[in-house]
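1. Fold the following, please.
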Amino acid sequence: MPDVTALLVDQERNPPQDLLTALAHADVAVEIRTPDEAVAAAVGGPAPAAEVLLAPAAMQPRAVRAVSRRMSESGRTPIVVVYADQDFTTIEQHIRLGHDYIVPPFLPPLVRARLRSCYERAKLSRTMEEVAAQAELLSYERELKIGREIQEGFLPEGLPTLDGWDLDVRFSPARNVAGDFYDVFEMVNRRRLALVVADVCDKGVGAALFMALIRSLLRHTAEHSGLQNLMTTHQPTVSSDHSPVIPVVGATPLMNAVVGTNGYLTRNHSGQGYFATMFFSVLDPATGSLVYINGGHNPPLLVAAEGGDPQPLEPTGPAVGVIPDCAFSLGHAQVRPGDTLFVYTDGVPEARNAEGEFFGDERVLQLLREPAPSGRALLERVESALREHSGAAEQHDDITMMAVHRTVTPG
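-> Now for the predicted structure:
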């Protein structure tokens, strides 16, 4: 048996002398403490570190377990072995808990053989536990990989190519799966382009499941809505300068998609507590007219061709999935040649560096005050600034960015 250390807990500090002698012959270094001393040993110092915990069988099992747990906090779970030299009936309750035991005569060869058996059995048990834990971890990683692949299937395989327009996206989950999502798809007989960026509260697997649900509801409803006029129960359409705007083609599918998704979530999933902020817009590529609903999302920024302070597209309603039967207004904006629409989730301003400092909204605005020659160029500018700010710090939130640039018409 290899040299080992043992912590012997005895309230009287008076274990059988023949047991101590046998342990010494078995090359076991023994430290004797009372149970209270063993539990309190970490006050001002480390927990007792020993391979074997020896205790009299007369000691209450819960007291033995308390010492064992305290020792485990040092990173090593001890082998628990109880001994009895008189009342052997007390051993039974320890055996039920999986503790090993030794009984007289405490002859060196017998103690050595018994402890070797306990040591090898515990070693095998730990190896099996480690194998099981590793198998569980691999299974979990496989499940996450499958989840990631499924989630990627809900994102567009590519972005449409439109004359006069340059679209680009960046999508960076904080974990294997994300609560953020984006979508770009044609609708209204390919006359309009739907642009969606959304952020489901929380992150991880739960948020990813709701991401898939919300994305499917939005797209399915928008693609299958008719071209009828807006219902009178909807809030009026307003432009970015708050003036009335004549309803445009694509507004009805947009409104139906957001209102329908909000109704479904509040009716069927309010108990889960998940909701999503989102910016859902419908673009007329021919004119640059943009009608949108901003459901509690951080305002996208419209960057003018000549630069200057970007124009925010403020919320027109609450987050989706929070308030039943709530009203959403339609906003309107105009993307002129040379303009770029920048849509992003809060993972951008809330990106942190190693000191915990946020990237911040002002940095985002500063980056967008200069015009961009393309959507890709704008995203690369922001992406580079985020990398410089965050450094090697862990990413705390999903980051999604979309840039929609209208190219300058050749003169």
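2. C-alpha only now, for contacts and for neighbours.
-> OK.
3. Figure out the length between the terminal residues of stretch 326-336.
-> 32 Å (C-alpha to C-alpha, to the nearest Å).
4. er, stretch 152-166 actually
-> First-to-last residue span, stretch 152-166, C-alpha to C-alpha: 22 Å.
5. Quick check: buried residues in that stretch?
-> 154, 165-166 (16 or more other C-alpha atoms under 10 Å).
6. One more: stretch 166-180?
-> Buried, per 16+ other C-alpha under 10 Å, within stretch 166-180: 166-169, 171-180.
7. Alongside the first, I'd like the structure of this one:
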Amino acid sequence: MSSEPPFEPPFEPEFEPEFEPEFDSMKDLLLDMAQERNWDSLRRLIERRLLERPKVAMVRLWRLKPGDDCERCALRDECPQHVDCLQLESSAETSSLESECAKVPEFCEDLYRRVPLGRRMVGRAGESQQLQKLINMQNDARCEDSRNWAREKNVKGMLAFPLVFKDRLLGVFAIFLEIEPEADGLSEGQVWGRILADHLAAAIANAEAFQKIESLSRFVSDNPNPVFRANQDGALIYANSAAQALFDNWQGECNDLPSGFCEPLSKALKSGRQVELESRNRGRIYSFDMTPIQEEGYVNVYGKDITEAKLAEEKLRIITAEKESMESELRLASRVQNDFLPQHPPSSPNYRFAARMTSAKFIGGDFYDFIRLGTRLGIVIGDVAGKGASAALTMAKLLSDLRYVSGSEDPSDALNAVNKVMLERSSHGVFATLIFLYLNLETGAMRISSAGHLPLLLKRAGQGNIEEFPAREVPVGVLPDTVYTVQETELRPGDMAFLFTDGAIEIQNPAGKQFGMSRLSELMHGSVADPESFLDLVSLRLKEYSRGGVARDDQTLLAFQRLAN
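-> Next comes the predicted model:
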């Protein structure tokens, strides 16, 4: 006959009779805390129940959060990082049993609303994650304001407990007492305080988790985009308000859904892969991502109104096409421009010629040419108003006209003829600035006519001064009755002439200041060996001045020099 072990009742901890109410009260509080899912309710529960206890004057709770008011914080000079700090979220005292966080006393507002980690007792409790005690706050507090405040509130001691959950500091919980806590060891109340702090940290973490879960649960129902669940036949299992509103105004033949949905729904379930559908309704365009849940036999569908995105795509397509058309036009303009410019400067035993053009991002109407006229050489440089293919084509016509009418005694005759032709041929206000000159290769005599162009600069050999030959008349293509005149001079041995377009003086530095005529003239004052070297110098200085900026106009430079005997 087997003998059964004697019955043993479950273990019941024994307390001194005076502590049994304390234990029951704390046990009830911990159980109530575990059931709270809302942070505000949890905070009010802690405040109310603790302030009912004898000798508790005030309860405060700080949460660890990113710094949000560092500039105005009273303890900013004590904050080493200005990143995270302990921020007061709850403050209640026995006088009201209600939260005082919205009307914290001025002292708290100024000094302890934000507390850096490691600073003051609250910050040290957070950084060390250990209990901190202040035995006699009325005499031992760090600052006079704190001591006066403690006397006013009848606060003697303070216990600051760190709130730690899974090695993560959540905040600091402080109890202000009307008695002095024991300095050595842990009293019964301090042990309960630590237990309460541990449970409070877990309750805060649970409240945060429930808040996230609740937020996620509202994500679908509150989503402004249509979200729904359907089977492969188009029967709706769930639809949020946005989806219901959409389908109410959308006629279809796929069970509860519009036509066109059944086939992709079936495809998604059979393949087990996500399927995308784009559909239109009442002038709007929608995109639907269908994610199959094969084991359950339904598809989760996430919709989005993409009308504005589609309109933006169409605008981008048009802009891209226009850009490609413009680039094609610019390439055409560049080809036209290059085809009509001299491939090489002329050669002469008594002269040196150099010319170059740096094309801008937006092709302009710059041009230059050398025209052989027996013992004379016609030299032209100019700029047609406008940019792109139109300016390049006008430039080509103008060069052709100049070659046709050149050969008379004076270059002014050529300008008069060209001006008449341009006015007869164009009704769109096309005009051009230019200098046209004849250089006698035997004598060095120059006859210069200018139509509103920048001046010709002439440096005399052995002299520091620069002579200018400015324009006297308006550009060609502007006024029908303009009579162009001639300026005469002689290019002596060693002299050098320099012609240029406005792109050389209007190029800007990063501050927006133009290079200007004065800087260009200064470059001619220096020692210049030959036209090619001089143009190299000018190009280099222009590039340095703009510091890599994008030129918005062509830069055309032309120089020639009579060699010394």
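8. sorry, back to before: looking at the buried residues of stretch 152-166 of structure 1, which is nearest T400 of structure 1?
-> F154 (14.7 Å; C-alpha to C-alpha).
9. picking up where we left off before, using TSV, lay out the buried residues of stretch 152-166 of structure 1 together with distance to I79 of structure 1.
-> TSV is the format used below for the buried residues of stretch 152-166 of structure 1 (distance: C-alpha to C-alpha, whole Å):
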residue	distance to I79 of structure 1
F154	50
W165	69
D166	66
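10. Looking at those, which are in helices?
-> F154 (DSSP state H).
11. Closest to A319 of structure 1 out of the buried residues of stretch 152-166 of structure 1?
-> F154 (21.0 Å).
12. If we ignore the residues flanking it in sequence, what's nearest whichever residue in structure 2 pairs up with that closest one?
-> Under the alignment by TM-score structural alignment, F154 of structure 1 pairs with F340 in structure 2. Leaving aside its chain neighbours, F340 of structure 2 sits nearest to A396 (6.4 Å; criterion: C-alpha to C-alpha, 6 or more residues apart in numbering).
13. Name all residues that make contact with the residue nearest the centre of structure 1.
-> Residue closest to the average C-alpha location in structure 1 (C-alpha atoms, centre = their mean): G204, at 3.4 Å. Applying C-alpha atoms under 8 Å, 6 or more residues apart in numbering, we find G204 of structure 1 in contact with 175-179.
14. Check these and tell me the two furthest apart.
-> It's N176 and G179 that sit farthest apart of these, by C-alpha to C-alpha, at 10.4 Å.
15. Help me confirm that K459 of structure 2 comes into contact with N465.
-> Yes. If you go by C-alpha atoms under 8 Å, K459 of structure 2 and N465 touch, sitting 6.7 Å apart.
16. hey, what's in contact with both of the two?
-> H525.
17. neighbour-wise, which of these two wins?
-> Using other C-alpha atoms under 10 Å, the more surrounded residue of K459 of structure 2 and N465 is K459, with 22 against 14.
18. where's V184 of structure 1, which helix or strand?
-> strand 180-187 (DSSP states H and E).
19. continuing past that strand, what's the next helix or strand?
-> strand 192-200.
20. Can you tell me which of the buried residues of stretch 152-166 of structure 1 lies closest to D397 of structure 1?
-> F154 (19.5 Å).
21. how would you label A497 of structure 2: helix, strand or coil?
-> Of the three states, A497 of structure 2 takes strand according to DSSP: H, G, I helix; E, B strand; the rest coil.
22. Map it onto structure 1.
-> That one, A497 of structure 2, aligns with L341 by TM-score structural alignment.
23. what's near enough to touch its match?
-> Taking C-alpha under 8 Å, 6+ apart as the test, what L341 of structure 1 contacts is 300-303, 335, 402-405.
24. ok, now Q151 of structure 1?
-> So Q151 of structure 1 contacts 177, 208, 212 (C-alpha under 8 Å, 6+ apart).
25. Make JSON lines from those and add distance to G295 of structure 1 and secondary structure to it.
-> Output for the contacts of Q151 of structure 1, formatted as JSON lines (distance: C-alpha to C-alpha, whole Å; DSSP: H, G, I helix; E, B strand; the rest coil):
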{"residue": "V177", "distance to G295 of structure 1": "23", "secondary structure": "coil"}
{"residue": "A208", "distance to G295 of structure 1": "19", "secondary structure": "helix"}
{"residue": "A212", "distance to G295 of structure 1": "18", "secondary structure": "helix"}
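26. Narrow the residues you listed to the ones also in contact in structure 2, please.
-> Retained in structure 2 (both residues aligned by TM-score structural alignment, their matches' C-alpha atoms under 8 Å) from these: 208, 212.
27. of the contacts of Q151 of structure 1, closest to L254 of structure 1?
-> A212 (18.3 Å).
28. Mind telling me what that closest one corresponds to in structure 2?
-> Using TM-score structural alignment, A212 of structure 1 lines up with A396 in structure 2.
29. How many residues are close by that match?
-> The tally of other residues near A396 of structure 2 (other C-alpha under 10 Å) stands at 20.
30. Over to P16 of structure 1?
-> 14.
31. That one: what's it in contact with?
-> D85.
32. try P349 of structure 1
-> Here P349 of structure 1 is in contact with 358-361, 363-364 (C-alpha under 8 Å, 6+ apart).
33. Same question for A178 of structure 1.
-> Residues in contact with A178 of structure 1 (C-alpha under 8 Å, 6+ apart) are 203-205, 207-208, 211, 398.
34. Compare those and tell me which is most surrounded.
-> M211 (27 neighbours).
35. what secondary structure does S427 of structure 2 sit in?
-> Following three-state DSSP, S427 of structure 2 is assigned to coil.
36. still on that earlier bit, any idea how far the match of A212 of structure 1 is from A354 of structure 2?
-> Counting by C-alpha to C-alpha, the gap from A396 of structure 2 to A354 of structure 2 is 21 Å.
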